[in-house]
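1. here's my sequence, what's the structure:
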Amino acid sequence: MSLQQQLQQAFFEQQISGHSIFIKLNDGEFVAKSYSIENNNEQNFYEWIQQIDGYQEFFSQYNGVVILEKNQQLSIQQKINSQQQWLNSLISKRYNPNNTKYLLLENLIQNSQNLRILDLKLGYSVHKQSHIQRYQNSTSSKIGLRICGMKIQENNELVIFKDKHWGRTISVEELIESLKTFFSLKNRNKILKEALDKIESLKQFITNHCKQVISWQGTSLLLIYGDENDFKIKLIDFSNTKVDPESTVINTEIIKALNSLQDIIIQI
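-> Coordinates of the predicted model:
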């Protein structure tokens, strides 16, 4: 899809991690994700994955490329808390009003109340030289998981927010404690079982349908829970993901990371 959007736009107030800017369109049914015109990896990945039946269970629904109106004044949430401070900083560093080309994705948390969101970077290693030390010094090198963002609301007010800088410094034990906090729910046992089942289904999906993905570098798993008792897991962030249509061998690094997450959930 390529069209000129002249809709009401606002920065997506629920964003908790990442380098790209997300913009909410109109009633929030969709979000538009900025991306570099020099790097088409994410667009290529979504165009490839959407051809697989049932991909929406584990990935955002992809609606093509959208051209947003240039230089439109975007609204920013006025309530200032730790998450909003982080988001304002990201916007000041990364938002480019001259970049009008965005990926149009479903809003995974539309109308959700009392949100719990956890962004886990998956993988034990990276290829980019500047990131190698970061991975070696973090939980990524030990268990294939690193917290890139965590948000917990109660009565629709923010009570916990952690960003990627914090996630790089914590120990494995602190990461496990954060997962315990994330899953501290009245229906905890039910949601934990649901999480294990969904992760197992995701592993099967990757094993059966994603042999063409030769690298999952930079991919995250998003865990989402709201008052409507709707627990979701979604893979996100594919700017470094590489697809080779000729590949017939599964890249197992993401499976190892998901196995590690299952092991931790069983412990808690």
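
2. when you work out contacts or count neighbours from here on, use the C-alpha atoms and nothing else.
-> Noted.

3. tell me what the lengthiest strand in the chain is packed against?
-> Taking DSSP state E as the assignment, the strand of the chain that covers the most residues is strand 145-154. In terms of contacts (3 or more CA pairs under 8 Å, 6 or more residues apart in numbering; DSSP states H and E), strand 145-154 is packed against strand 116-122, strand 157-163, helix 164-169, helix 172-182, helix 253-267.

4. off-centre distance for that strand?
-> 11 Å (CA atoms, centre = their mean, to the nearest Å).

5. and that strand with helix 253-267, angle?
-> Strand 145-154 and helix 253-267 meet at an angle of 50 degrees, taking axes from the mean of the first three to the mean of the last three CA atoms, to 10 degrees as the criterion.

6. just the buried residues of strand 145-154, please?
-> Within strand 145-154, the residues that count as buried by 16 or more other CA atoms under 10 Å are Leu145, Arg146, Ile147, Cys148, Gly149, Met150, Lys151, Ile152, Gln153.

7. same question for stretch 62-71.
-> Counting neighbours by 16+ other CA under 10 Å, stretch 62-71 gives Tyr62, Asn63, Gly64, Val65, Val66, Ile67, Leu68, Glu69 as buried.

8. now swap in stretch 40-53 and tell me
-> Quick answer for stretch 40-53 (16+ other CA under 10 Å): Asn41, Glu42, Gln43, Phe45, Tyr46, Ile49, Gln50.

9. tell me which of the residues you listed fall in helices.
-> Judged by DSSP state H, helices contain the following of these: Asn41, Glu42, Gln43, Phe45, Tyr46, Ile49.

10. the closest residue to the first one other than its chain neighbours and Phe12, how far apart?
-> Read it as Asn41. Ranked by CA to CA, 6 or more residues apart in numbering and with sequence neighbours excluded, the top spatial neighbour of Asn41 is Ser239, at 5.1 Å. According to CA to CA, to the nearest Å, Ser239 and Phe12 sit 19 Å apart.

11. now the second one, please; I'll put the structures next to each other:
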Amino acid sequence: MSFQQQLQQAFFEQQISGHSIFIKLNDGEFVAKSSQIENNNEQNFYEWIQHIEGYEEFFSQYNGVVILEKNQEVSIQETINSQQKWLNSLISKRYNPNNKKYLLLENLTQNSQNLRILDLKLGYTVEKQSHIQRYQDSTSSKIGLRICGMKIQENNELVMFKDKHWGRTISVLELIESLKTFFSLKNRNKILKEAIDKIESLKLFITNNCKQVISWQGTSLLLIYRNDNDFKIKLIDFSNTKVNPESTEFNVEIIKALNSLQDIIKQI
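-> Okay, the predicted model is just below:
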């Protein structure tokens, strides 16, 4: 799929974590995630998972690969708050205008008000040698969860933003307090129950449908609350995910991490 020059493009203002660059297209119904030509893991994963019935409940809807022309101008938001400062820094380090390949994904935050987003990296261990110490020093090694980003809006104004660097330094108790803050809502009990139920459904989906996924390394769970009563969870980030069609046993580490999250939510 190829897009013409007149396509309106802007950096995705709701991005709170990650290394890849997201481009919002036209009215924002879709976002395009930059994809390395030499690493097809994420593309392969989406092309595999999209054939499983009901995958959209737990994953972004995948609409294939798009080509964005390198000379297309991309607009950038003015720096007015801490989240946009972080995003501008990411863009300055990571955006490559010569990169044409993007994955076309559902925009999970379209038309949102009073948005709350929490990105939790899942897993107790990591394969990449340079990341081992990071995991051991963080909450990942203790509870299988690490905050990679958190954004809270009230009255459609940013009131809190935390990035991955902060998430690497906090204690388990501080992570739990952050979850309490995220769920500090007027309909708190309803949303907490919904979160527990959705995580249970996700675990069942993985157990029944994802035996071919032999590694979920680097995968995050995105918690999204918007418009006063709309809550969803989505698995994201699959650049290190590995699928083996011959596998008959699902990877247990992601289930352990989701169990840990459920236990924490039940306590708050």
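
12. TM between them?
-> Superposed pair, TM-score by TM-score structural alignment, normalised by the length of structure 1: 0.99. Supporting alignment: 267 aligned residues with a CA RMSD of 0.7 Å.

13. need the three-state assignment for Val66 of structure 2.
-> strand (DSSP: H, G, I helix; E, B strand; the rest coil).

14. please apply the same query to the one 3 residues further on.
-> When the structure is reduced to helix, strand and coil (three-state DSSP), Glu69 of structure 2 reads as coil.

15. list the contacts for Ser215 of structure 2?
-> Residues near Ser215 of structure 2 by CA atoms under 8 Å, 6 or more residues apart in numbering: Asn240, Thr241, Lys242, Val243, Asn251.

16. kindly report the same for His165 of structure 2.
-> Cys148 are the contacts of His165 of structure 2 under CA under 8 Å, 6+ apart.

17. which one in structure 1 is aligned with it?
-> Aligned by TM-score structural alignment, His165 of structure 2 pairs with His165 of structure 1.

18. again with Glu47 of structure 2
-> So Glu47 of structure 2 corresponds to Glu47, using TM-score structural alignment.

19. pull up the gap between its match and Leu223 of structure 1, please.
-> From Glu47 of structure 1 to Leu223 of structure 1 the distance is 23 Å (CA to CA).

20. please apply the same query to Lys234 of structure 1.
-> From Lys234 of structure 1 over to Leu223 of structure 1 (counting by CA to CA), the distance is 7 Å.

21. what distance do you get for the equivalent of Lys128 of structure 1 over in structure 2 to Leu173 of structure 2?
-> Structural alignment (TM-score structural alignment) places Lys128 of structure 1 against Lys128 in structure 2. Noted for Lys128 of structure 2: a distance of 27 Å to Leu173 of structure 2, by CA to CA.

22. quick revisit: so which of the contacts of Ser215 of structure 2 belong to strands?
-> Short answer: the contacts of Ser215 of structure 2 in strands (DSSP E) are Lys242, Val243.

23. who's in contact with the match of Glu47 of structure 2?
-> Tyr62, Gly64.

24. was I right to think Pro262 of structure 2 contacts Ile196?
-> For the record, residue 262 of structure 2 is Gln, not Pro. Yes - the pair Gln262 of structure 2 / Ile196 is scored as a contact, 5.8 Å apart, by CA atoms under 8 Å.

25. same list, the contacts of Ser215 of structure 2, but as a markdown table with distance to Ala257 of structure 2 and neighbour count please.
-> Shown next, in a markdown table, are these (distance: CA to CA, whole Å; neighbours: other CA atoms under 10 Å):
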| residue | distance to Ala257 of structure 2 | neighbour count |
| --- | --- | --- |
| Asn240 | 17 | 18 |
| Thr241 | 16 | 17 |
| Lys242 | 18 | 17 |
| Val243 | 19 | 19 |
| Asn251 | 11 | 18 |
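
26. closest to Phe58 of structure 2 among the contacts of Ser215 of structure 2?
-> Of all those, Thr241 has the smallest distance to Phe58 of structure 2: 15.7 Å, by CA to CA.

27. how much space is there between Ser140 of structure 2 and Glu53 of structure 2?
-> Counting by CA to CA - Ser140 of structure 2 and Glu53 of structure 2 are separated by 31 Å.

28. go on, Tyr135 of structure 2?
-> 34 Å.

29. middle-most residue in structure 1, spatially?
-> Centroid check for structure 1 by CA atoms, centre = their mean gives Ile236 as the closest residue, at 4.1 Å.

30. what residue of structure 2 matches up with that residue?
-> Aligned partner of Ile236 of structure 1 by TM-score structural alignment: Ile236.

31. next, count neighbours for the residue nearest to its match when sequence neighbours are not counted.
-> Excluding the flanking residues, the one nearest Ile236 of structure 2 by CA to CA, 6+ apart is Ser220, at 5.3 Å. Other residues near Ser220 of structure 2 come to 24 when the count uses other CA atoms under 10 Å.
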